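Peer 1: structure of the sequence below:
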Amino acid sequence: MMHKSQLQVEAIHSGTVIDHIPAGQGIKILQLFRLVQTKEKITVGLNLPSQAQGSKDIIKVENTRLSADQANQLALFAPNATVNIIEDFEVVEKLQLELPEQVEDVFSCPNSNCISHNEPVNSKFKVRAVKDQVRFRCNYCEKSFHQDFMTF
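Peer 2: From the prediction side, this is the model:
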């Protein structure tokens, strides 16, 4: 039987901890940042209990630091996530997330009729938050999409 003070996910010596990710978004974040390609030890917890959210995902990556720009891209899928930089098992920095105004060359436009599929142009989306949901508006076809429809 697990005691209340027992950790469900092991602590890391040095690296980045991304916590309070909405349940189900952890895998997308692993893909977005290509964290698996780092070849570093990664601990992923999916659908863990959370008092504030009900359930959450968490990602811990050894020997890897997210930049402020990367943390802001994280806000696209997890605007209320926390990003902690760890050294010697201690939090040495907490990155503040800010939703970027636009993203370029990260996602493909979900609209199959968008010119971005047929022309050699980088995708470009304006980003905005609507009631704790992130929406993307394509620069080319001007259609708006919910974050769940965005693919890499």
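
Peer 1: all contacts plus neighbour counts: C-alpha atoms, from now on.
Peer 2: Noted.

Peer 1: got a list of contacts for stretch 25-35?
Peer 2: Applying Cα atoms under 8 Å, 6 or more residues apart in numbering, the contact partners of stretch 25-35 are 36, 44, 46, 57-59, 61, 70, 74, 77-78, 152.

Peer 1: want to throw these into CSV with distance to residue 118?
Peer 2: Below are the contacts of stretch 25-35 laid out as CSV (distance: Cα to Cα, whole Å):
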residue, distance to residue 118
36, 30
44, 37
46, 37
57, 36
58, 37
59, 36
61, 37
70, 28
74, 28
77, 27
78, 31
152, 17
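
Peer 1: following up with a second sequence; could you model it the same way so I can compare the two?
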Amino acid sequence: MANKLMVEAIRTGTVIDHIPSGQGIKILKQLHLIEGKQKITVGFNLPSKNFSFKDLIKVENRLFSEHEAYQLALFAPSATINVIEDYKVIDKFKMVIPDAIEGIFSCPNSNCISLTEPVKSYFSVKQTNNAIFLKCKYCEKSFNKEIVAGV
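Peer 2: Below is the predicted model of the structure:
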């Protein structure tokens, strides 16, 4: 039996592969991918060599910004981003959890000065075992990534 593609190839765009199973939907929401007009192909619980299952997201005609890659790394640190042109992978890189994230998320602490003053939010990122925590520069409180990201 010949190998068969489970998810259609794209001509140009970005493929986010090796997303831990169950995280694909969080990434779609966090990066507001569903709200756009791009063609998106999503695979959930696909077979994987490295994990028992993985999620996969293909977005046509779109490259991800550095800010989006940082957000992606928080939810899928083992993911790989493939840049596609003419149906071929022209660049491939693994996610790296950043040391800090600036101006992406608001602090969940309602008493934090970053919510009332004209400053960009700033979180230092710490990974403990399999959990990722973000510590606000201004109020110095630490939060689980899901709390900060509102997922």
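
Peer 1: quick check: TM-score for this pair?
Peer 2: After superposition, the two chains reach a TM-score (TM-score structural alignment, normalised by the length of the second structure) of 0.82; 150 aligned residues with a Cα RMSD of 2.3 Å.

Peer 1: quick revisit: of the contacts of stretch 25-35 of the first structure, which is the nearest to residue 16 of the first structure?
Peer 2: Lowest distance from residue 16 of the first structure to those (Cα to Cα) belongs to residue 61, with 5.3 Å.

Peer 1: picking up where we left off before, the contacts of stretch 25-35 of the first structure in helices, which ones?
Peer 2: 70, 74 (DSSP state H).

Peer 1: got CSV for the contacts of stretch 25-35 of the first structure, with neighbour count and distance to residue 99 of the first structure too?
Peer 2: Putting the contacts of stretch 25-35 of the first structure into CSV (neighbours: other Cα atoms under 10 Å; distance: Cα to Cα, whole Å) gives the following:
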residue, neighbour count, distance to residue 99 of the first structure
36, 12, 24
44, 15, 23
46, 17, 23
57, 22, 19
58, 22, 19
59, 22, 20
61, 25, 22
70, 13, 11
74, 26, 8
77, 21, 10
78, 25, 10
152, 10, 18
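
Peer 1: closest to residue 126 of the first structure out of the contacts of stretch 25-35 of the first structure?
Peer 2: Ranked by distance to residue 126 of the first structure (Cα to Cα), the contacts of stretch 25-35 of the first structure are led by residue 77 at 14.6 Å.

Peer 1: just the strands from the first structure, written as ranges.
Peer 2: Assigned by DSSP state E, the strands in the first structure fall at 14-22, 42-50, 54-62, 82-87, 90-95, 102-104, 124-130, 133-138, 144-146.

Peer 1: distance to residue 114 of the first structure added to those, as CSV?
Peer 2: Listed next are these as CSV, based on distance: least, Cα to Cα, whole Å:
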stretch, distance to residue 114 of the first structure
strand 14-22, 30
strand 42-50, 34
strand 54-62, 33
strand 82-87, 34
strand 90-95, 35
strand 102-104, 15
strand 124-130, 12
strand 133-138, 9
strand 144-146, 12
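
Peer 1: what's the neighbour count on the aligned residue in the first structure for residue 109 of the second structure?
Peer 2: Aligned counterpart of residue 109 of the second structure in the first structure: residue 111 (TM-score structural alignment). Residue 111 of the first structure is flanked by 16 other residues according to other Cα atoms under 10 Å.

Peer 1: which residues touch residue 111 of the first structure?
Peer 2: Counting by Cα under 8 Å, 6+ apart, residue 111 of the first structure makes contact with 141, 143.

Peer 1: residue 93 of the first structure now?
Peer 2: Residue 93 of the first structure touches 84-86, counting by Cα under 8 Å, 6+ apart.

Peer 1: go with 10 Å
Peer 2: Neighbour list for residue 93 of the first structure: 16, 83-87 [criterion: Cα atoms under 10 Å, 6 or more residues apart in numbering].

Peer 1: what do we get in the second structure for it?
Peer 2: Using TM-score structural alignment, the equivalent of residue 93 of the first structure in the second structure is residue 91.

Peer 1: now the spatially most central residue of the second structure: closest residue in space, sequence neighbours ignored.
Peer 2: The second structure has residue 72 as the residue nearest its centroid, 1.5 Å off, counting by Cα atoms, centre = their mean. Sequence neighbours aside, residue 27 is the residue nearest to residue 72 of the second structure in space, at 6.6 Å (criterion: Cα to Cα, 6 or more residues apart in numbering).
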